[in-house]
Each structure stands twice: as structure tokens, then as C-alpha cells.
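Colleague: sequence first, then the predicted structure:
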Amino acid sequence: MSREDSQFKLRMPPELREKIEESAKLAKRSLNAEIVARLEESQFRTGKPTELPQASKAREMAAVSRRKMAAAIRSEILSALQYAISQGLSEAPVDLGGFSLDELNEHEFEDVFLEIYPELTAAGYGYEWDKRHTLHIDFSSPE
């Protein structure tokens, strides 16, 4: 950002500011840079792009999308576990067919599951893939 960029005051609830500050820390950028990046991403996603974004910006936006995908997948895992436990099962199949996992290269795929795999392992779960559509989470064996 340059000093010539326009400035304006922004009011937001303290809880929202805390969440965005945390995201900014994770992304290693300032609060202002985080807000600007989110607005740019939103504009690119929902508007009709008229300019080709720089490749570095495209990589950054794709990484943000992968982090969002990881959070959504984690939520699906929790729902599947909740259902399996409530039904007395010892395995939870997680249907991830609604995500574009087949289109990710190996690095992008691993990026999505970077935090999910260690969390499952640390909690004592086993897991196995049925292609890239169904993640089977097993909790039948004691640790």
C-alpha cells in the first residue's frame, strides 16, 4: 500500500476485528493488508474481472480458498463423526464428492489436509481414502 491510497475510517464490532487480526497474523500481514486482500478476493470472485490478476495474487487467492476448503472439510468430518457415534458405528465415511479434490494437484491436496491429518492422528483416528471422494475415518481400534 502506498501513502497515496485512499483512506477512510472503518467501524466494526470488536469480535470481528479480533477474528480478522488473528487471520492477519496467520497470513503474516497487517490488519489493513488482510482487509484489503479479502476485499480484492471478494471483488474478483463475485464481480466480473476485467483485468488479469498477477500470478502472485492468483496464488495467494487460491491458497486462501484452500484454507476455506480445509475448514469446510473439517466441518464435514465432525458431522460424519457425530452421526457415526450417534448410530453406534466405529467408522465414519465422509463424502467429500462436493469438493473439487480431483482437480487439485498433489501439493494443493496436501495443503488442504495439512492440519486435518495431524489432528485426526493426534486424536487416535485412523483414516483411509476411497479415491478422492470418500475419507473413511476409523475409531474401532483402541490406541
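Modeller: Alright, I've got the coordinates. Numbering: from 1, shown residues only.

Colleague: for the rest of this, base every contact and every neighbour count on C-alpha atoms.
Modeller: OK.

Colleague: what segments of the protein are helices?
Modeller: Assigned by DSSP state H, the helices in the chain fall at 14-27, 31-46, 55-86, 106-112, 116-122.

Colleague: so which of these gets nearest residue 136?
Modeller: Evaluated with CA to CA, these place helix 55-86 nearest to residue 136, the distance being 9.5 Å.

Colleague: which secondary structure elements does the closest one contact?
Modeller: strand 91-95, helix 106-112 (3 or more CA pairs under 8 Å, 6 or more residues apart in numbering; DSSP states H and E).

Colleague: and the contacts of the longest one?
Modeller: Yep, that's helix 106-112 we're talking about. Residues from elsewhere that reach helix 106-112 (CA atoms under 8 Å, 6 or more residues apart in numbering): 66-67, 69-70, 101.

Colleague: state the distance from residue 134 to residue 6.
Modeller: Separation of residue 134 from residue 6 (CA to CA, to the nearest Å) stands at 48 Å.

Colleague: check it against this one:
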Amino acid sequence: MSRDIAPFGLRMKADLKERLDKSAKENKRSLNAELIARLESTLANTEKFISAEKAREAAAHARSQIKERILAKCFRDINEGIQVGINDIYLNLSEFRLDEVDEDVFDELVSLAVNKLDELGYEHEFFDASIHVKF
């Protein structure tokens, strides 16, 4: 059995590797498979015509990135609220077009932020494309 895989050494900052490891675990694949999926997704986005399978893979990859972006936005907005002395914020998620996805996908996309909010003791409730967070 011959392998059509060229070995390739890669150096990266430790914090980037940790984030990629975390993403790989969330996507239930190895770090190598995560990196390959991300690279293929990036290249697929530059192709004029892509197969339905590649489109599904690219969308799944984008969903994993959106979860992290929602989490980052949530805590960025919380920190901004703290700096101006307020105890609650309305986190506007309209930029993620969550109103265009079904309820299961919505729940998946906000799960990382919701779990972290719960873990840290924040109160929260949903309003359309926003989350009201109290602290």
C-alpha cells in the first residue's frame, strides 16, 4: 500500500496550537485532520465550482469557527460593559446570520458561549439574534 502523503514539519506558537487542538477535539478529529480540513476549506473557497461534499465540509468548518467567534464577541462585549460600569449587556449576534439556520444549528453555534457563560455563573436569555447577559 503506497501512501500519497508528503510529510511536512510545521512550527507554530503554543497558544495557536492549543486553540487548534481544542477545535480538533470539538470536531472529533486529530490535529492533523483539523489542519487538513482547514486548509482544504480555505482552498475550496477560492475555487469557482465546488462539489456538494466540499461545500458541506466547508460549512461545517465555518460553523466551528463561528462558535469561537461568538464566544470571543460575548466576552469582548462583557468586558466593554464592565469598563463602562454596566451589569448587563445585549449581545447582538446578527452578524452571524443565525436567523437563517434551524434551531439545532443555532443551538450548536451558541453552545460554546452558553456553556462558558453557565460555567462562569452568568445569567443569560435569548431574544431573536441576541443574548441578554446579566452579571
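Modeller: Received the coordinates, thanks. All values derive from a computational prediction rather than experimental measurement.

Colleague: drop the TM-score for these two in here.
Modeller: For this chain pair, the superposition-based TM-score is 0.79 by TM-score structural alignment, normalised by the length of the second structure; 134 aligned residues with a CA RMSD of 2.5 Å.

Colleague: re the thing from before, winner for burial among the helices and strands packed on helix 55-86 of the first structure?
Modeller: Using mean count of other CA atoms under 10 Å, the stretch among these with the greatest mean number of neighbours is strand 91-95 (a mean of 19).

Colleague: average offset of that one relative to the second structure?
Modeller: In the superposition against the second structure, strand 91-95 of the first structure averages 1.3 Å from its aligned positions (mean CA distance after the TM-score superposition for the first structure).

Colleague: neighbouring contacts of that strand?
Modeller: Residues contacting strand 91-95 of the first structure (CA under 8 Å, 6+ apart): 76-77, 80-81, 83-84, 133-140.

Colleague: any idea how far the most far-flung residue of the second structure relative to its centre is from residue 116 of the second structure?
Modeller: Most distant residue from the mean C-alpha position of the second structure: residue 1, 36.9 Å away (CA atoms, centre = their mean). According to CA to CA, residue 1 of the second structure and residue 116 of the second structure sit 45 Å apart.

Colleague: check residue 87 of the second structure too.
Modeller: Going from residue 87 of the second structure to residue 116 of the second structure by CA to CA gives 18 Å.

Colleague: more neighbours, these two?
Modeller: residue 116 (14 against 11; other CA atoms under 10 Å).

Colleague: who touches residue 127 of the first structure in this structure?
Modeller: Contacts were defined as CA under 8 Å, 6+ apart; by that measure residue 127 of the first structure touches 120, 135-138.

Colleague: among those residues, who's most crowded?
Modeller: In terms of neighbours by other CA under 10 Å, those top out with residue 137 at 21 neighbours.

Colleague: show me what contacts the counterpart of that one in the second structure?
Modeller: Residue 137 of the first structure maps onto residue 133 in the second structure, with residues paired by TM-score structural alignment. By CA under 8 Å, 6+ apart, residue 133 of the second structure lies in contact with 88-91, 122-125.

Colleague: got a markdown table for the contacts of helix 106-112 of the first structure, with distance to residue 44 of the first structure too?
Modeller: What follows is the contacts of helix 106-112 of the first structure, written out as a markdown table (distance: CA to CA, whole Å):
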| residue | distance to residue 44 of the first structure |
| --- | --- |
| 66 | 16 |
| 67 | 17 |
| 69 | 18 |
| 70 | 21 |
| 101 | 22 |
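
Colleague: and which of those residues is nearest residue 23 of the first structure?
Modeller: Within the contacts of helix 106-112 of the first structure, distances to residue 23 of the first structure taken as CA to CA reach their minimum at residue 67, with 10.9 Å.

Colleague: not counting sequence-adjacent ones, nearest residue to that closest one?
Modeller: Nearest non-adjacent residue to residue 67 of the first structure, counting by CA to CA, 6 or more residues apart in numbering: residue 112, 6.4 Å away.

Colleague: need the counterpart of that neighbour in the second structure.
Modeller: Aligned counterpart of residue 112 of the first structure in the second structure: residue 109 (TM-score structural alignment).
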